[in-house]
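Participant: Need the 3D shape of this:
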Amino acid sequence: MKALVKAKEEAGLWLMDVPEPELGPGEVLIKVLRTGICGTDLHIRTYDAWARQAVRTPRVLGHEFVGEVVEVAPGVQDVAAGDLVSGEGHLVCGKCRNCLAGRRHLCRSTIGLGIGRDGAFAEYLTLPASNVWVHRVPVDLDVAAIFDPFGNAVHTALSFPVVGEDVLVTGAGPIGIMAAAVARHAGARHVMITDVSPYRLGLAERMGVSLALDVRTATIEEGKRRLGLREGFDVGLEMSGRPEALRDMIANMTHGGRIAMLGLPAEEFPIDFARVVTSMITLKGIYGREMFETWYSMSVLLEGGLNLRPVITGRYSYRDFDAAFDEAAGGRCGKIILDWTA
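Facilitator: Predicted structure coming up:
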């Protein structure tokens, strides 16, 4: 079968013929239909410092996907051939304290699909049945392909109650835009998103935010005044990983404000912890999705009318992966989809 492989310890990706994966105990064999390109995949393509320590070659990339089940191992229940599925890309041990307590998203021995195990950028994929999410209601294939990052957005946006609250989102990447849309859909009064990309701020406006603020030309304080806020933001969603973004967010929270942080910084940086303490601000780190409560919420949000189509801005045949990756890396885009049927 064809697969997109990190074949060498250098920059680049290679479209190669590799053996079809063999179905193991408790697993499901999936024919991949579409995949989404993630920032993690871009890191692996450039083979930066993180990728060099995280990925052993050769490795089939990819963890955002939708596909059709073609075979299940003996004893697998609730997943059947013909089912349309996506998958949870964090494979957990099932034995540690958190796994046994039902907190699988906190497993200390998590293996990442497409990082520690061959992934979804291929014509076929195997995955433990316990990691498979069956789409029980109709869903657009492009949207189903990005359930993984959509789950990051939902997990972050719903970490704290947002009904009637004023929400600040720093970072208008695709996940930040989806998180802003989720917060608005879930009942936030105002949702302001910040970035330095006019293109992505425009995408956020089309997704229904109250205010998309270019922080090159305006401050968050000015944004608060435009929205008529007297004190500060109740909930912050930090999606950029930028030091200045978190510092500005902390400075503009109301007392007792709550911040969920998904953005991953490239290095350590200082913040004003005196402000965090005296304003009684809560900081919560977010990684991945809650299994599978977040997935349930994702499906219900879509059933309830949340429209993610505007955040998907490009689709390519998998054979044109270089052009797709170039567009994704350029930043003037939303989510980019690879079609494995074209």
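
Participant: Going by C-alpha atoms from here, please, whenever you check contacts or count neighbours.
Facilitator: Noted.

Participant: can you give me the helices in the stretch 151-300 of the chain?
Facilitator: Taking DSSP state H, counting those that start in this stretch, the helices of the stretch 151-300 of the chain run over residues 174-185, 198-206, 220-227, 243-251, 273-278, 293-303.

Participant: Pick the most deeply packed of those.
Facilitator: helix 174-185 (a mean of 27; mean count of other C-alpha atoms under 10 Å).

Participant: Centre of the chain to that one, how far?
Facilitator: Relative to the centre of its chain, helix 174-185 is centred 11 Å away, using C-alpha atoms, centre = their mean, to the nearest Å.

Participant: Tell me if I'm right that residue 203 and residue 312 touch.
Facilitator: No: with contact defined as C-alpha atoms under 8 Å, residue 203 does not count as touching residue 312 (9.8 Å).

Participant: which neighbours do these two share?
Facilitator: Residues touching both residue 203 and residue 312 comprise residue 334, with contact defined as C-alpha atoms under 8 Å, 6 or more residues apart in numbering.

Participant: So which of the helices of the stretch 151-300 of the chain is nearest residue 128?
Facilitator: In terms of C-alpha to C-alpha, the element of those nearest to residue 128 is helix 293-303, at 16.4 Å.

Participant: what sits up against that closest one?
Facilitator: So helix 293-303 is contacted by 133, 147, 150, 151, 154, 155, 182, 289 (C-alpha under 8 Å, 6+ apart).

Participant: neighbour-wise, which of those residues leads?
Facilitator: residue 182 (30 neighbours; other C-alpha atoms under 10 Å).

Participant: Surely that one and residue 157 touch.
Facilitator: Yes: using C-alpha under 8 Å, residue 182 is in contact with residue 157, at 6.5 Å.

Participant: quick one on the thing from earlier: out of the helices of the stretch 151-300 of the chain, the one nearest residue 103 is which?
Facilitator: helix 293-303 (10.5 Å).

Participant: Quick check: residue 339 touching residue 34?
Facilitator: Yes: contact criterion C-alpha under 8 Å: residue 339 and residue 34 qualify, at 4.6 Å.

Participant: Compare the two and say which one has the larger neighbour count.
Facilitator: The residue with more neighbours, out of residue 339 and residue 34, is residue 34; 30 against 23, by other C-alpha under 10 Å.

Participant: helix, strand or coil for the more buried one?
Facilitator: Of the three states, residue 34 takes strand under DSSP: H, G, I helix; E, B strand; the rest coil.

Participant: A helix includes residue 337, no?
Facilitator: No: assigned with three-state DSSP, residue 337 falls outside any helix and is strand.

Participant: One more, so I can put them side by side:
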Amino acid sequence: MKALVKERAEPGLWLVDVPEPEVGPGEVKIRVLRTGICGTDLHIRKYDDWARNTLQLPLIVGHEFCGHVVEVAPGVEDIAVGDLVSGEGHIVCGKCRNCMAGRRHLCRNTVGLGVNRDGAFAEYVTLPASNVWVHRLAIDPDIAAIFDPFGNAVHTALSFPLVGEDVLITGAGPIGLMAAAVATHVGARNVMITDVSDERLDLARKLGVSLALNVATSSIDEGMRRLGLREGFDVGLEMSGNPTAVRQMIASMTHGGKIAMLGLPAEQFAIDWATVVTSMITIKGIYGREMYETWYNMSVLLEKGLDLSPVITDRFSYRDFDAAFDTAASGRTGKVILDWSGGARPERASTEPTEAEAAATMNRSA
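Facilitator: Predicted structure coming up:
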């Protein structure tokens, strides 16, 4: 099968032929249809310090995907050949204290798909059945492919009550954009999102935010005045990992404000802890998704009309992966999708199935 592999300890990825994975005990084999390019994948392609210190090569990369089930191991229940599925990319041990208590997202022994084991940028991938999410309702495969980052957005956005609240989101990358869509959808009063990319801020406006602010030309205080806010924001969703953005968020919170922080800083930096203490601000770190409450929330949000389609801006065949990665690395786009189905796709997503999807559906019905 074809797969995108980090073959050598240098910048780049290589599209090569590798053996198809075999289903192990309790696993499911999936024919990949779509994949999403993540910031982690960009780090791996660049082969930066994090990648050099983390990866064991060679490695098939990628962890955002959807596909059809083509094989299940004996004893696997509730998953059938032909099911359209996405995958939870954090594979947990099931035996540590947090796993045993049902807090699997806090497992300290987590193995990352496409980081610590071969991933989903390939024609086939295997996963433990417990990591497979079956889409029971109709869903566009492009949206199904980004359930992993969508889950990050939902986990972050729903960490604190949002109904009637004023919400500040720093960072309008794909996950920040999805978090903005969620906050607006569930009933926040005002949602202000900040970035320095006009292209990404335009995407945020399509998602219905109250204000998309370019902090290269306007201050957060100016944004607050435009929204008529006098006491600061109730909830902050930090998606950038940028030190300046974090400091500005802390300075802009109301007393008793709550911050959920998903953005991962590249290095340590100082913040105004006196303001955190005297303003009684709560800061909560977010990593990944709650298994599987977040996945349930995602499916219900889409079922109840949340539209993520504006977040997906670019689609490429997997054979054009270099152009796709360059586009994702530009910092001016939303989500970039790779098509592994072998069928041509229009620029905008269609509800019509590809040949591979139609074949899988027919096989399941037979």
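
Participant: Superposed, how do the two chains score by TM?
Facilitator: Here the TM-score for the pair of chains, by TM-score structural alignment, normalised by the length of structure 1, is 1.00; 342 aligned residues with a C-alpha RMSD of 0.5 Å.

Participant: Just to be sure, which of the contacts of helix 293-303 of structure 1 are found in strands?
Facilitator: Residues of the contacts of helix 293-303 of structure 1 located in strands (DSSP state E): residue 133.

Participant: from the contacts of helix 293-303 of structure 1, which single one is nearest residue 278 of structure 1?
Facilitator: Taking the contacts of helix 293-303 of structure 1 together and measuring to residue 278 of structure 1 by C-alpha to C-alpha, the closest member is residue 155, at 27.1 Å.

Participant: Tell me who's in contact with that closest one.
Facilitator: Residue 155 of structure 1 makes contact with 286, 288, 289, 290, 294, according to C-alpha under 8 Å, 6+ apart.

Participant: so what's the residue nearest to the fourth one when sequence neighbours are not counted up against?
Facilitator: Going back to what we said before, that points to residue 290 of structure 1. Leaving aside its chain neighbours, residue 290 of structure 1 sits nearest to residue 105 (5.3 Å; criterion: C-alpha to C-alpha, 6 or more residues apart in numbering). Contact analysis of residue 105 of structure 1 by C-alpha under 8 Å, 6+ apart lists 90, 92, 99, 287, 288, 289, 290, 291.

Participant: which stretch of helix or strand covers the nearest residue to the first one once chain neighbours are set aside?
Facilitator: With sequence-adjacent residues excluded and distances taken as C-alpha to C-alpha, 6+ apart, residue 90 of structure 1 is closest to residue 112, at 5.0 Å. When elements are defined using DSSP states H and E, residue 112 of structure 1 is found to belong to strand 111-112.

Participant: mean deviation (superposed) between that strand and structure 2, please.
Facilitator: Average distance, strand 111-112 of structure 1 versus aligned residues of structure 2 after superposition (mean C-alpha distance after the TM-score superposition for structure 1): 0.4 Å.

Participant: Residues touching that strand, excluding its own?
Facilitator: With contact meaning C-alpha under 8 Å, 6+ apart, strand 111-112 of structure 1 is reached by 89, 90, 91, 92, 117.

Participant: which of these has the most neighbours?
Facilitator: Top of these by neighbour number is residue 89, holding 25 neighbours under the definition other C-alpha under 10 Å.

Participant: right, and it touches residue 148 too?
Facilitator: Yes: Residue 89 of structure 1 is within contact range of residue 148, at 7.3 Å (criterion: C-alpha under 8 Å).

Participant: what residues do those two have in common as contacts?
Facilitator: 63, 64.

Participant: Tell me who's in contact with the residue nearest the centre of structure 1.
Facilitator: Centroid check for structure 1 by C-alpha atoms, centre = their mean gives residue 149 as the closest residue, at 2.1 Å. Listed by C-alpha under 8 Å, 6+ apart, the contact set of residue 149 of structure 1 reads 38, 64, 175.

Participant: thought the last one was touching residue 154?
Facilitator: What that stands for is residue 175 of structure 1. No: using C-alpha under 8 Å, residue 175 of structure 1 is not in contact with residue 154; the gap is 9.1 Å.

Participant: if we can go back for a sec, export the contacts of helix 293-303 of structure 1 as CSV, with columns for distance to residue 259 of structure 1.
Facilitator: CSV is the format used below for the contacts of helix 293-303 of structure 1 (distance: C-alpha to C-alpha, whole Å):
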residue, distance to residue 259 of structure 1
133, 29
147, 23
150, 19
151, 18
154, 14
155, 13
182, 16
289, 17
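
Participant: Nearest to residue 247 of structure 1 among the contacts of helix 293-303 of structure 1?
Facilitator: Closest to residue 247 of structure 1, out of all of these and judged by C-alpha to C-alpha, is residue 155, at 22.1 Å.

Participant: From residue 63 of structure 1, how far off is the closest one?
Facilitator: Distance of residue 155 of structure 1 to residue 63 of structure 1, given as C-alpha to C-alpha, to the nearest Å: 17 Å.

Participant: same deal with residue 106 of structure 1?
Facilitator: Noted for residue 106 of structure 1: a distance of 19 Å to residue 63 of structure 1, by C-alpha to C-alpha.

Participant: Also residue 275 of structure 1?
Facilitator: For residue 275 of structure 1, the distance to residue 63 of structure 1 - C-alpha to C-alpha - is 38 Å.

Participant: still on that earlier bit, which of the contacts of residue 155 of structure 1 are conserved in structure 2?
Facilitator: Shared with structure 2 under both residues aligned by TM-score structural alignment, their matches' C-alpha atoms under 8 Å, the contacts from these are 286, 288, 289, 290, 294.

Participant: And for the nearest residue to residue 123 of structure 1 once chain neighbours are set aside, the neighbour number?
Facilitator: Excluding the flanking residues, the one nearest residue 123 of structure 1 by C-alpha to C-alpha, 6+ apart is residue 32, at 5.3 Å. Applying other C-alpha under 10 Å, we find 24 residues neighbouring residue 32 of structure 1.

Participant: How many residues are close by residue 242 of structure 2?
Facilitator: Neighbours of residue 242 of structure 2 under the rule other C-alpha under 10 Å: 17.

Participant: Not counting sequence-adjacent ones, nearest residue to it?
Facilitator: Sequence neighbours aside, residue 265 is the residue nearest to residue 242 of structure 2 in space, at 6.2 Å (criterion: C-alpha to C-alpha, 6+ apart).

Participant: Look up how far residue 243 of structure 2 lies from that neighbour.
Facilitator: The gap separating residue 265 of structure 2 from residue 243 of structure 2 is 7 Å, by C-alpha to C-alpha.

Participant: Much appreciated, bye for now.
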